[in-house]
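Participant: attaching a predicted model along with its sequence, questions to come.
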Amino acid sequence: MSRITILLAEDNRINREGLRELLLSEADLHVIAEAENGRQAVSLTAQLCPDVVIMDVSMPLINGLEATRQILLSKAETKVLVFSSHSDDVYIEQARAFGASGYLIKQSDALMLPDAIRGAFHGEPFICPSKLTHSKRP
């Protein structure tokens, strides 16, 4: 079975470690790198070509939405799943406009993340179910 390679882009070290630990228990998911700011996420994606980038929105140097735009301009085959504490529709719509494959709110059930990653990898758009009533479906 081939593994889905993942880059974690999250400025909060504790959140990054928690995400890594959660994903370690998934045999088909493999974290290959971590970025602590948007600029590093863009650079590491260009170097390593992960299958999926888990992207926080509020990050230093380049915010996660702009980093998503830059990544997908140069690495269209990479999927970006935005994972953010921002639940406002404006963030979801901007992420989708920039080409993100999905948007998951950090306050969601953590067990949704592995399935959202798999869905993004397989080209299935994902929006946190709690937002579907407020946002148009992809």
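Facilitator: Good, I have the coordinates.
Participant: going forward, measure contacts between C-alpha atoms and count neighbours the same way
Facilitator: Will do.
Participant: all helices for this protein, in order.
Facilitator: All helices of the chain, identified by DSSP state H, fall at 13-24, 38-48, 64-74, 89-97, 112-121.
Participant: any idea which of those helices is most buried?
Facilitator: Greatest average neighbour count among the helices of the chain goes to helix 64-74 (a mean of 21), per mean count of other C-alpha atoms under 10 Å.
Participant: tilt between that helix and helix 89-97?
Facilitator: Interaxial angle, helix 64-74 versus helix 89-97 (axes from the mean of the first three to the mean of the last three C-alpha atoms, to 10 degrees): 10 degrees.
Participant: who are the packing partners of helix 64-74?
Facilitator: The contact analysis (3 or more C-alpha pairs under 8 Å, 6 or more residues apart in numbering; DSSP states H and E) places helix 64-74 against helix 38-48, strand 79-84, helix 89-97.
Participant: got TSV for the helices of the chain, with distance to residue 30 too?
Facilitator: Formatted as TSV, the helices of the chain follow (distance: least, C-alpha to C-alpha, whole Å):
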stretch	distance to residue 30
helix 13-24	7
helix 38-48	13
helix 64-74	20
helix 89-97	24
helix 112-121	11
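Participant: and stretch 52-70, how far apart are its ends?
Facilitator: Taking C-alpha to C-alpha, to the nearest Å as the measure, stretch 52-70 stretches 14 Å from start to finish.
Participant: next one for the comparison:
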Amino acid sequence: MSEEVIKILDALTEKFGLAIDWTSANVLPYLQQLCGKYVTYEIATSVVWMLIGICLLFIGKYVIGKAKYCWGKYKEDWRSDYDMATVGLGILAGCVIVGGIIMILYQTFDIVTCITFPEKVIIEELQSVYSSLK
């Protein structure tokens, strides 16, 4: 167990008025199991967010199709209001696609971090919890 994790956990338990006996045979195996579950949880939530990002890409593709339809209608009758619909749908499609790509990239890096360096994820979470208790 990393010394930094133990220091952060000691500080957290001190805030709650608890004391952990690190020499106990039960504490470290349970803590390792808990950390493993947290890393698995992080990977699972990242996969769900990636699926949402992929859905956003499909929604963007659908909106692009609708924008092309509106552009075709506008070219047929230039006095119609399809030009504004084309511009609005084009902007919406661009925003949705960019948002989906950013979401997928961010979650991909989160999964890579969880797999290669799970201690980093745990330490960052413990630090955020500790800083919120201050």
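Facilitator: Good, I have the coordinates. Fair warning: this is a prediction, and the values are worked out from it, not measured in the lab.
Participant: quick check: TM-score for this pair?
Facilitator: The TM-score (TM-score structural alignment, normalised by the length of structure 2) is 0.22; 53 aligned residues with a C-alpha RMSD of 4.9 Å.
Participant: returning to what we had before: the helices of structure 1: which one's closest to residue 54 of structure 1?
Facilitator: helix 112-121 (8.1 Å; C-alpha to C-alpha).
Participant: between the closest one and helix 13-24, how big is the angle?
Facilitator: 70 degrees.
Participant: picking that back up, out of the helices and strands packed on helix 64-74 of structure 1, nearest to residue 16 of structure 1?
Facilitator: strand 79-84 (11.3 Å).
Participant: which elements pack onto the closest one?
Facilitator: Using 3+ C-alpha pairs under 8 Å, 6+ apart: strand 79-84 of structure 1 touches strand 52-55, helix 64-74, strand 102-105, helix 112-121.
Participant: please repeat the previous calculation with a cut-off of 6 Å.
Facilitator: With contacts taken as 3 or more C-alpha pairs under 6 Å, 6 or more residues apart in numbering; DSSP states H and E, strand 79-84 of structure 1 sits against strand 52-55, strand 102-105.
Participant: so which of those strands is the most surrounded?
Facilitator: Ranked by mean neighbour count, these are led by strand 52-55 with a mean of 28 (mean count of other C-alpha under 10 Å).
Participant: touching that one from outside, list them.
Facilitator: Outside strand 52-55 of structure 1, the residues within contact range by C-alpha atoms under 6 Å, 6 or more residues apart in numbering are 6, 7, 8, 9, 64, 78, 79, 80, 81, 82, 83.
Participant: excluding residues flanking it in the chain, which one is nearest residue 12 of structure 2?
Facilitator: Leaving out its chain neighbours, the residue that sits closest to residue 12 of structure 2 by C-alpha to C-alpha, 6 or more residues apart in numbering is residue 130, at 6.1 Å.
Participant: picking that back up, what would the helices and strands packed on strand 79-84 of structure 1 look like in CSV with distance to residue 90 of structure 1?
Facilitator: Listed next are these as CSV, based on distance: least, C-alpha to C-alpha, whole Å:
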stretch, distance to residue 90 of structure 1
strand 52-55, 16
strand 102-105, 12
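Participant: minimum distance to residue 116 of structure 1: which of these has it?
Facilitator: For these, the distance to residue 116 of structure 1 is smallest for strand 102-105, at 7.5 Å, taking C-alpha to C-alpha.
Participant: what packs against that closest one?
Facilitator: Against strand 102-105 of structure 1 (3+ C-alpha pairs under 6 Å, 6+ apart) you get strand 79-84, strand 126-127.
Participant: I'd like those as JSON lines, with mean neighbour count and distance to residue 68 of structure 1 appended.
Facilitator: Below are these laid out as JSON lines (neighbours: other C-alpha atoms under 10 Å; distance: least, C-alpha to C-alpha, whole Å):
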{"stretch": "strand 79-84", "mean neighbour count": "27", "distance to residue 68 of structure 1": "7"}
{"stretch": "strand 126-127", "mean neighbour count": "21", "distance to residue 68 of structure 1": "16"}
